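A.B. asks: got a structure for you, letters missing:
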């Protein structure tokens, strides 16, 4: 009895762990549907339809209903071939059907009278127009992901950067994808979804471009498609104030494929930054490789079951920086208490006041507006040991003698000659 209770408790724990996955996961699969009709437009019931993936060879089959309707849901993005057959009609074949993420494609089949040995073949893609619902979506195709370059700029290249090419996506006054706003929504108000899983992060629950572009950059070499849902999308995409950035990773195909890559940036190829005498040291290397194909081992590959794999590894190394930051540090003269080099753009000395001399101005008139001739408080300017040298702190001042500034100055580098 005790063992039975323990087994029941174990099953309950497993089911509890599985529940969040079923709630959080979001489908990125596509659907193709349509009607099978004869030359007069009448519905053809019980037509046999077969949909084949060109990349993996996987086959899905269905039969048209009494009204001629058919549907193939839950399809992975890729290229498909549709075949339809019915008694008394020629076979129908359409090749080159490209399915993208979340695509709701309608492909009607018009059968011609004839024998089964005759085939009507159509080599054309389906219409990109979405006639099923009012969802607005833009996509970056695998060809664009492969052909358009991304700059190696201090971190791993991220395919999410392509999202700013979409209509309705803006970065404000700059071109930084991190600042992307979708359809006028808030910055960082979007949501990112990778292979159907939201990339919401821990305690802060941030997602969107923050996650997929900065914190978890997805290399273009591992992404098969990127799309942005901007409006009228399904309720499953509810964790956002603007749009959805959806990324689908690559998968293996019937053939083995591999690649090696290296993206290099160095100091010699860079221009000199304005305001610095030399080029900033900048050595960046992004490197990696990918391999994918069929997983031909027993129990995971056969006539009824096919398994594919795809592995991508990316490394990034950087030395130096693209830009040399310029910091203001005290000059050696100022570290000794001499601030006579503090002048404005006209060459006039900027006064340095002794904070310990702050006192109320007995001549201040509260009925008048404060100004240069009506100050509420007065301070004395540092005038050196002789009392005649403006902006110089006397070295024998007890505050200078007991100051911790000299110990701090040891860790501050001297100013760079010719910069400033």
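C.D. replies: Received it, and whenever you're ready, just let me know what you need. Since we're looking at a predicted model, the values are computed, not measured.
A.B. asks: contacts and neighbour counts: CA atoms only from here.
C.D. replies: Will do.
A.B. asks: can you map out the helices along the protein?
C.D. replies: Ranges of helices in the chain, per DSSP state H, are 2-24, 142-147, 209, 332-335, 398-401, 405-409.
A.B. asks: Same list (these) but as JSON lines, adding mean neighbour count and distance to residue 296.
C.D. replies: Shown next, in JSON lines, are the helices of the chain (neighbours: other CA atoms under 10 Å; distance: least, CA to CA, whole Å):
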{"stretch": "helix 2-24", "mean neighbour count": "11", "distance to residue 296": "28"}
{"stretch": "helix 142-147", "mean neighbour count": "14", "distance to residue 296": "26"}
{"stretch": "helix 209", "mean neighbour count": "28", "distance to residue 296": "37"}
{"stretch": "helix 332-335", "mean neighbour count": "13", "distance to residue 296": "72"}
{"stretch": "helix 398-401", "mean neighbour count": "12", "distance to residue 296": "79"}
{"stretch": "helix 405-409", "mean neighbour count": "11", "distance to residue 296": "66"}
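A.B. asks: of the ones you listed, which approaches residue 227 most closely?
C.D. replies: When the helices of the chain are compared by CA to CA, helix 142-147 sits nearest residue 227, at 11.0 Å.
A.B. asks: Now find how far off-centre stretch 171-186 is within its chain.
C.D. replies: Stretch 171-186 sits 12 Å away from the centroid of its parent chain (CA atoms, centre = their mean, to the nearest Å).
A.B. asks: Give me the distance between residue 39 and residue 63.
C.D. replies: Using CA to CA, to the nearest Å, residue 39 is found at 19 Å from residue 63.
A.B. asks: So for those two, which sits in the more crowded spot?
C.D. replies: residue 63 (19 against 10; other CA atoms under 10 Å).
A.B. asks: another structure for you, compare them:
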């Protein structure tokens, strides 16, 4: 009896391990990292410097110590803005504010220390580097503030990725689009690291297609990687489109919206006027909202987004009719 129970236990453990391994392979990394290097005024590295990284959204702080090369890497960071404080004996405290971390990318921060007392502080507003020196991946990241200002037709963001370099959209439908001349099966679209392609479409030419809607109000950023993908892509395609959803923060935030279109605001089509056809009905209402905030300060957060689209419409169709004389 004990042998049978032990056998069942081992079978369950093996099954769980197999599922875990499959999930690990299938998931694409959607976190980023910060690589900091600490130097003195002469350009020499400062080993042993104390680093404190604060997530500006959750206000959580991670502390570390620079290695013998004066560097340290903060891995597995959620996309967003961070503040880095650096202290070392004999130097002023340096604070770098608004360091932006993107999904699947490394943000390099060169910390320049100044001689002085620790009680003195040098504050620097971080700016993205012109060249990403720690990766050869060709990527483009667009954040939520830019997404909200785009004149999108609707609130589905998938079509937006076709504005990036290397995108090729044939006439007819965006579902047949590719990147850099690669076949459709080379494209992988993920939502928070989970594959959002249908395997049925992924193996064919209509791979520019997702099952989970990519709604504007729920997205934090989108990263398109088209060349030189690294191991964090887990071999899931030669071109990656990574969508990352928003998250709750240490303060409450939310919004509501409605996008409205109506045929009373439109002129009639020229061809419809030519045949005396009435203006076609078009009434489109997209509305919703989002809310996020803390459930437990600095520990547990929530984010909720709801969107709905209603679009009753009519369309004009022409059909030949035979006359009695025919």
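C.D. replies: Thanks, I have it. Not measured: the values here are computed from a predicted model.
A.B. asks: hang on, the earlier thing: out of the helices of the first structure, which comes closest to residue 73 of the first structure?
C.D. replies: Distance to residue 73 of the first structure, taken as CA to CA, is lowest for helix 2-24 among those, at 18.2 Å.
A.B. asks: Now for residue 56 of the first structure, how many residues are close by?
C.D. replies: 20.
A.B. asks: wait, what's in contact with it?
C.D. replies: Residue 56 of the first structure is in contact with 252-254, counting by CA atoms under 8 Å, 6 or more residues apart in numbering.
A.B. asks: Trace residue 88 of the first structure over to the second structure, please.
C.D. replies: In the second structure, the residue equivalent to residue 88 of the first structure is residue 90, according to TM-score structural alignment.
A.B. asks: so its match makes contact with residue 116?
C.D. replies: Yes. With contacts counted by CA atoms under 8 Å, residue 90 of the second structure reaches residue 116, the gap being 5.8 Å.
A.B. asks: Quick one: residues contacting residue 304 of the second structure.
C.D. replies: Applying CA under 8 Å, 6+ apart, we find residue 304 of the second structure in contact with 218, 290-292.
A.B. asks: Quick one: neighbours of the counterpart of residue 245 of the first structure in the second structure, just the number.
C.D. replies: Aligned by TM-score structural alignment, residue 245 of the first structure pairs with residue 241 of the second structure. Residues near residue 241 of the second structure, counting by other CA under 10 Å, number 22.
A.B. asks: Tell me how far residue 241 of the second structure lies from residue 36 of the second structure.
C.D. replies: In terms of CA to CA, residue 241 of the second structure sits 27 Å off from residue 36 of the second structure.
A.B. asks: so what's residue 200 of the first structure closest to, chain neighbours aside?
C.D. replies: Take residue 200 of the first structure and drop its neighbours on the chain: the residue closest to it by CA to CA, 6 or more residues apart in numbering is residue 207, 4.5 Å away.
A.B. asks: Residue 194 is in contact with the one you found, correct?
C.D. replies: No. If you go by CA under 8 Å, residue 207 of the first structure and residue 194 don't touch, sitting 11.0 Å apart.
A.B. asks: Looking at those two, which one has more neighbours?
C.D. replies: Taking other CA under 10 Å, residue 207 of the first structure and residue 194 do not tie; residue 207 has more neighbours (25 against 19).
A.B. asks: give the contact list for the more buried one.
C.D. replies: Residue 207 of the first structure touches 188-192, 198-201, counting by CA under 8 Å, 6+ apart.
A.B. asks: And the match of residue 245 of the first structure, how far from residue 30 of the second structure?
C.D. replies: In this view, residue 241 of the second structure and residue 30 of the second structure are 11 Å apart by CA to CA.
A.B. asks: re the thing from before, quick one, which of the helices of the first structure is nearest to residue 83 of the first structure?
C.D. replies: helix 142-147 (25.4 Å).
A.B. asks: Where in the second structure does the closest one fall?
C.D. replies: Under the criterion TM-score structural alignment, helix 142-147 of the first structure matches residues 144-149.
A.B. asks: who's in contact with the matching stretch?
C.D. replies: Residues contacting stretch 144-149 of the second structure (CA under 8 Å, 6+ apart): 216, 219-221.
A.B. asks: ok, 7 Å please
C.D. replies: Stretch 144-149 of the second structure is contacted from outside by 219-221, using CA atoms under 7 Å, 6 or more residues apart in numbering.
A.B. asks: Same question for stretch 255-271 of the second structure.
C.D. replies: 279, 281-291.
A.B. asks: nearest to residue 178 of the second structure, of these?
C.D. replies: For the contacts of stretch 255-271 of the second structure, the nearest to residue 178 of the second structure is residue 286 (28.9 Å; CA to CA).
A.B. asks: Cross-check the contact I'm expecting between that closest one and residue 312.
C.D. replies: No. Between residue 286 of the second structure and residue 312 there is no contact under CA atoms under 7 Å: 11.8 Å.
A.B. asks: out of those two, which sits in the busier spot?
C.D. replies: residue 286 (16 against 10).
A.B. asks: and the spatially closest residue to the more buried one that is not a sequence neighbour, what is it in contact with?
C.D. replies: Leaving aside its sequence neighbours, residue 286 of the second structure sits nearest to residue 309 (CA to CA, 6+ apart; 4.3 Å). Shown in contact with residue 309 of the second structure (CA under 7 Å, 6+ apart): 285-287.
A.B. asks: Longest strand in the second structure, please.
C.D. replies: Criterion DSSP state E: the longest strand present in the second structure is strand 283-296.
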